[in-house]
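**Student:** Model the following, please.
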Amino acid sequence: MGVSPGIGHGPAYVLTVSVPEPPEGATFTGEADQEKERAMAALTQVAGELEARGNRAGGEAEEILKAQALMAEDPGLVVKVRTLIDRGLAAPRAVFEAFTKYRDVLAGSGGYLGERAADLNDIRDRVIALLYGQVMPGLPARAAEPYVLVARDLAPADTALLSKSQVAAFVTEEGGPTSHTAILARAMGVPAVVACPGATRIPPGVRVMADGTSGDVRVEPAESDVADAVSADTARLSALASARGPGRTADGHPVPLLANVGGPAELHAAVAAEAEGIGLYRTEFLFLDRAEPPSTEEQVRAYRAAVEAFPGGKVVVRTLDSGADKPLAFLPAAAEPNPALGERGLRRFKRFPEVMEAQLAALAAVGAEELHVMAPMVATAEEAGWFARECRAKGLRHAGVMIEIPAAALRARDLLAQVDFLSIGTNDLAQYAFAADRQLGVMSPLQDPWQPALLDLVAMAANAASRAGKPCGICGESAADPALACVLVGLGADTLSMGAAALPAVRAGLAAHTLTQCRLAADAARAQRTAAEARVAARARLPELGRLGL
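**Tutor:** You can find the predicted model right below:
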């Protein structure tokens, strides 16, 4: 799977981790308290080293490594390690068992959480190596030319301090589109291929070419093949660079291209990518990992920063989407047999109205005309109306709802009678349309945004908005695919919002096709039976994508 576009070629450097598993049942001599102190000291040292690397790296790597540093000293893991030592296990084995237990839980979750399992492996191995007095295997300090870094998986601590001058591409056997390898590769602008079985069997030093768009990895490619691939990639980059300005189709139909933003740290990347505003400002970053809600002043600063980053541009803020995989310590939740179908998003606000009151008041205090506020997990017109009234009572001028539940898409016209706009979250809409948990890896085929049934639901909501004369945007990751972006416009989407890194390719793809071509591609995709057939049918009607290398 290609997860960061571009062509990278050079000698293979195969990174193998050789920290041994501590013997099963290994015990210690001496006092348990001393063994626990040894384990705690190692955890603290590793956490400090990760944070220090993050400070040196900056950017997204800093955020990721600081999160890993917190994982190294997670209270639950610390308690588990201490308990295992009390039972007689030596510190290295206690650390191994405690981390492996949590790692297996994450890996079994699939999706984004599953891809965090590699982080725990890396922390675990660093702590064990420290306890054994070993040095963790690392990367070459100097290399004659940029190399293709090959590994079973890569940890942020390995890659955070690399640059394009050192590494030509990443190739890993594991990982997915939301793994940290993928995130950091995109941030660095380095081609990356993940989920490539057998990659670590590539002999060290052998020349390799990796295509971060198609996912192809070639061992000992012919020089002519490398030249052709590099030439095509150069043409792609040239096309992306020439696509500037507001989003629009080849015949001038405007399609504002907005950014999905997870906090103030991501605003700079969105501005640099020439986003025309924010289509999804996730406010959970203010509330997670804390014992009490953020103050009004803290919220106002965060919301004002978003508005000031895009003067005159639309900024769509999603109110707190807690519950399910995003629990909050200060909002107690009863045990639920299926949290994804339980109290999430707006449903939590019903139980804790004071939290919504405070958030809406903070948003109103920003007082910007460009500010649009929407609620997640809305199922009925009654819920939409209740939220809109609460917004208007606070003086917020633009109230909308997310379309994430099939019932909302099917009765979009009823919701539009209550609110000012819709925003379709294709990730959750797919989850609920196909009864396929988005965190469960084995369900990923049903999460494919090209599924014709999902496209039908998008068309329903977009058509209802058009008839009501109200805007309908897309803020799921589906908009990041240039071909699917054209299809979504053909289905009636007024705006598209995506991660900042995807904006240039989507801008170029839209600019190369007319609105009529987008509509024909949408019709062709909906006429198919499978996601794969829909993708092929749509691309056949978007001929310029191939020329652009998209």
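**Student:** Please count neighbours and contacts with C-alpha atoms only from this point.
**Tutor:** OK.
**Student:** Report the buried residues of the helix or strand that residue 169 is a member of.
**Tutor:** Secondary structure assignment for residue 169, by DSSP states H and E: strand 167-172. When burial is assessed from 16 or more other C-alpha atoms under 10 Å, strand 167-172 yields the following buried residues: 167, 168, 169, 170, 171, 172.
**Student:** With stretch 281-296 instead?
**Tutor:** Of the residues in stretch 281-296, those scored as buried under the neighbour-count criterion (16+ other C-alpha under 10 Å) are 281, 282, 283, 284, 286, 287, 288, 293.
**Student:** Could you provide the residues you listed in JSON lines, with additional columns for distance to residue 393 and secondary structure?
**Tutor:** Formatted as JSON lines, those follow (distance: C-alpha to C-alpha, whole Å; DSSP: H, G, I helix; E, B strand; the rest coil):
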{"residue": "281", "distance to residue 393": "22", "secondary structure": "strand"}
{"residue": "282", "distance to residue 393": "23", "secondary structure": "strand"}
{"residue": "283", "distance to residue 393": "21", "secondary structure": "helix"}
{"residue": "284", "distance to residue 393": "23", "secondary structure": "helix"}
{"residue": "286", "distance to residue 393": "23", "secondary structure": "helix"}
{"residue": "287", "distance to residue 393": "24", "secondary structure": "coil"}
{"residue": "288", "distance to residue 393": "27", "secondary structure": "coil"}
{"residue": "293", "distance to residue 393": "22", "secondary structure": "coil"}
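**Student:** here's the other one to compare against:
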Amino acid sequence: MTGRVLHGTGVGRGAVIGPVVRVHSAPAVDPATRVGTDAADAHRLLDAAFTTVAQRLQQQADGASGTLREVLAATAQMAADPALRSQSLQRVDAGEPVVAAVDGVVDTFATMFEQAGGYLAERVTDLRSVRDRVVAEVLGVPAPGVPVLDRPSVVVAVDLAPADTATLDLERTLALVTSEGGPTGHTAIIAGQLGIPCLVQVTGATDLPEGTEIAVDAATGTVTVDPDDDVRAAVAERRAVLATLAEDTSAGATADGHQVALLANIGTAEDAERLTDAAVEGVGLFRTEVLFLGRDEAPSEEEQAATYTRALRALGDRKLVLRTLDAGADKPLPFVTQPGEENPALGVRGYRLVRRSRELLETQLRAAASAAREAGGELWVMAPMIATVDEAADFAALARAAGVTQVGVMVEVPSAALRARDVLHEVDFVSLGTNDLAQYAMATDRLRGELSDLLDPWQPAVLDLVAHTAEAGTDLGKPVGVCGESASDPLMALVLVGLGVSSLSMAPSAVPGVRMSLARHTLEQCRQIAGAARAARSAADARAACLALVDPEVRRVLALG
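**Tutor:** Just a heads-up that it's a prediction; the model follows:
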């Protein structure tokens, strides 16, 4: 296999070389295996196993932060789900073996999730992780997951559940490589948050023998087996260049001085505190749902205010854009979610929760305004999943009545992009969520790896929606930001700025590459690059046309192609 190159989808710009360490698979057990002395004993063992797994996952969530805490809490909630447990126990009570009972129930739930699509389809990996952990607990064998690393290594797996990522030794994890997953899945998002190079959808990854030395290049999306001297030299050069870029703390701007705010995406107050010395100009997306997950009731106004105050104080005079609760049928919360929605991605989520629990939003807005009064700083608040001008106006009225001074909305539904001018007449700013915008514009589940070509952010139709929104912001003199994954792409960043986007929010590790790319191009060059992208007929043609116009040094340093 020496010199063989495997291909996948990369997350980040990093490159590393290290030995393969494979994630432990689930225990291979005959479903007919009997556990316990009788059905009653099997019932007791299985019930205890569900409780133990849920508690361990929640403990991991409590010890984590940011996005990792969010997804771990959601997985713990899944392990504690009454329906999953009760249906498994009912089958055991009927005489079915424990393993077969759990397998059968999980397969039923997995089929439902896959048919529902969207966020629930992604949760199938987590669901099966819960199953494997419960079965291992019942059998008294080690839980599947990442082994203890005795040296810096590349972790290779079919996919990683949140519970697996919680056990990663970050000091010794060089990179993550999976054969499944997607660029917006849990593994990729967490890797981006942690600044770890990551490749997903790498065919053949799980065939790599334990200990095999590989070179992982997130920028080019390649895994090279037993790399030669040339590959090693290229990796060393990339690492040195990225380290140098990270030393630049200047504000984001084009070569001719056009300012572009470079911001960070966070999930907790702890994440904000880690930005104390980071070269970012604030936070462009504070995912507040992390505070709500894993609870039987919403956090109090006082608890929310304390969390937001802490984040504001950590940032000092830098901007904090707080997104109100983005939850609902696709991120279930027991105190507000309506069960049984057939298509969660199109259901009651985000701002639409106001239809069911207006007080939930009003409490959060009062908490945000209270935090701004207590801590000072620059607090902006925006609502997710806005689809109409009336919704934008309603949210703006609620927010201003609560005392919020800078009010905005997310543009992630095509209808909001098409009516951006009217929306911006109601609010002070908008922020484009390009992941969901692509999903809804292309009628494609953003978690389906086989449809990734349709979800490519370079799709001209998606760029048209971004351009329409940015043009409205420019004409009205109001900020238009991007907080989706496309903001972290140094090449796409040039297009977005050329279209009129005024701020880019991303994982902090992506900021140096974007800063360098902007600094080597004038605003007029960015506009020319954006024009080339919109003139193309396909996503591949759009990227190629832009790449031909990029400064050669930027192309070489950032391995853009």
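**Student:** Report all helices and strands that the strand holding residue 169 of structure 1 contacts.
**Tutor:** Strand 167-172 of structure 1 is packed against strand 7-15, strand 147-151, strand 192-193, strand 207-211, with contacts defined by 3 or more C-alpha pairs under 8 Å, 6 or more residues apart in numbering; DSSP states H and E.
**Student:** Have a look at how far, on average, the next helix or strand after that strand is from structure 2.
**Tutor:** Reading on from strand 167-172 of structure 1 to the C-terminus, the next helix or strand found by DSSP H and E is helix 180-188. Taking mean C-alpha distance after the TM-score superposition for structure 1, the mean distance separating helix 180-188 of structure 1 from the aligned residues in structure 2 is 4.4 Å.
**Student:** Output the contacting helices and strands for helix 180-188 of structure 1.
**Tutor:** Using 3+ C-alpha pairs under 8 Å, 6+ apart, helix 180-188 of structure 1 is in contact with strand 2-4, helix 59-72, helix 156-159, strand 192-193.
**Student:** what's the angle between it and helix 59-72?
**Tutor:** For helix 180-188 of structure 1 against helix 59-72, the angle by axes from the mean of the first three to the mean of the last three C-alpha atoms, to 10 degrees is 150 degrees.
**Student:** tilt between helix 180-188 of structure 1 and strand 167-172?
**Tutor:** Our comparison of helix 180-188 of structure 1 with strand 167-172, counting by the same axes, to 10 degrees, yields an angle of 160 degrees.
**Student:** What's residue 557 of structure 2 aligned with over in structure 1?
**Tutor:** In the superposition onto structure 1, residue 557 of structure 2 corresponds to residue 548 when matched by TM-score structural alignment.
**Student:** Quick check: its match touching residue 236?
**Tutor:** Yes. Between residue 548 of structure 1 and residue 236 there is a contact under C-alpha atoms under 8 Å: 5.1 Å.
**Student:** what residues are up against residue 422 of structure 1?
**Tutor:** With contact taken as C-alpha atoms under 8 Å, 6 or more residues apart in numbering, residue 422 of structure 1 is in contact with 400, 401, 402, 403, 416, 465, 470, 471, 472, 473.
**Student:** Looking at structure 1, name the residue matched to residue 531 of structure 2.
**Tutor:** For residue 531 of structure 2, the residue aligned by TM-score structural alignment is residue 523.
**Student:** Return the distance of its match relative to residue 266 of structure 1.
**Tutor:** The span separating residue 523 of structure 1 from residue 266 of structure 1 equals 35 Å under the rule C-alpha to C-alpha, to the nearest Å.
**Student:** again, but for residue 334 of structure 1
**Tutor:** Separation of residue 334 of structure 1 from residue 266 of structure 1 (C-alpha to C-alpha): 33 Å.
**Student:** The helix or strand containing residue 521 of structure 1 vs structure 2, average distance?
**Tutor:** Element membership for residue 521 of structure 1 (DSSP H and E) is helix 515-526. Helix 515-526 of structure 1: mean distance to aligned residues in structure 2 after superposition is 0.9 Å, counting by mean C-alpha distance after the TM-score superposition for structure 1.
**Student:** and the helices and strands packed on helix 180-188 of structure 1, which is most packed in?
**Tutor:** strand 192-193 (a mean of 32; mean count of other C-alpha atoms under 10 Å).
**Student:** Can you check which part of structure 2 that strand sits on?
**Tutor:** Structural correspondence for strand 192-193 of structure 1: residues 198-199 of structure 2, per TM-score structural alignment.
**Student:** And stretch 382-391 of structure 1, by the same measure?
**Tutor:** With the alignment judged by TM-score structural alignment, the segment of structure 2 matched to stretch 382-391 of structure 1 spans residues 390-399.
**Student:** Check stretch 306-321 of structure 1 too.
**Tutor:** Under the criterion TM-score structural alignment, stretch 306-321 of structure 1 matches residues 311-326.
**Student:** Residues in contact with the matching stretch: which ones?
**Tutor:** 268-270, 272-273, 275-276, 281-289, 349-351, 361, 364-365, 371-372, 375-385.
**Student:** what's the answer for stretch 95-109 of structure 1, then?
**Tutor:** When contacts are defined by C-alpha under 8 Å, 6+ apart, stretch 95-109 of structure 1 is touched by residues 21-22, 39, 77, 80-81, 113-118, 120-121, 124, 127-128, 439-441.
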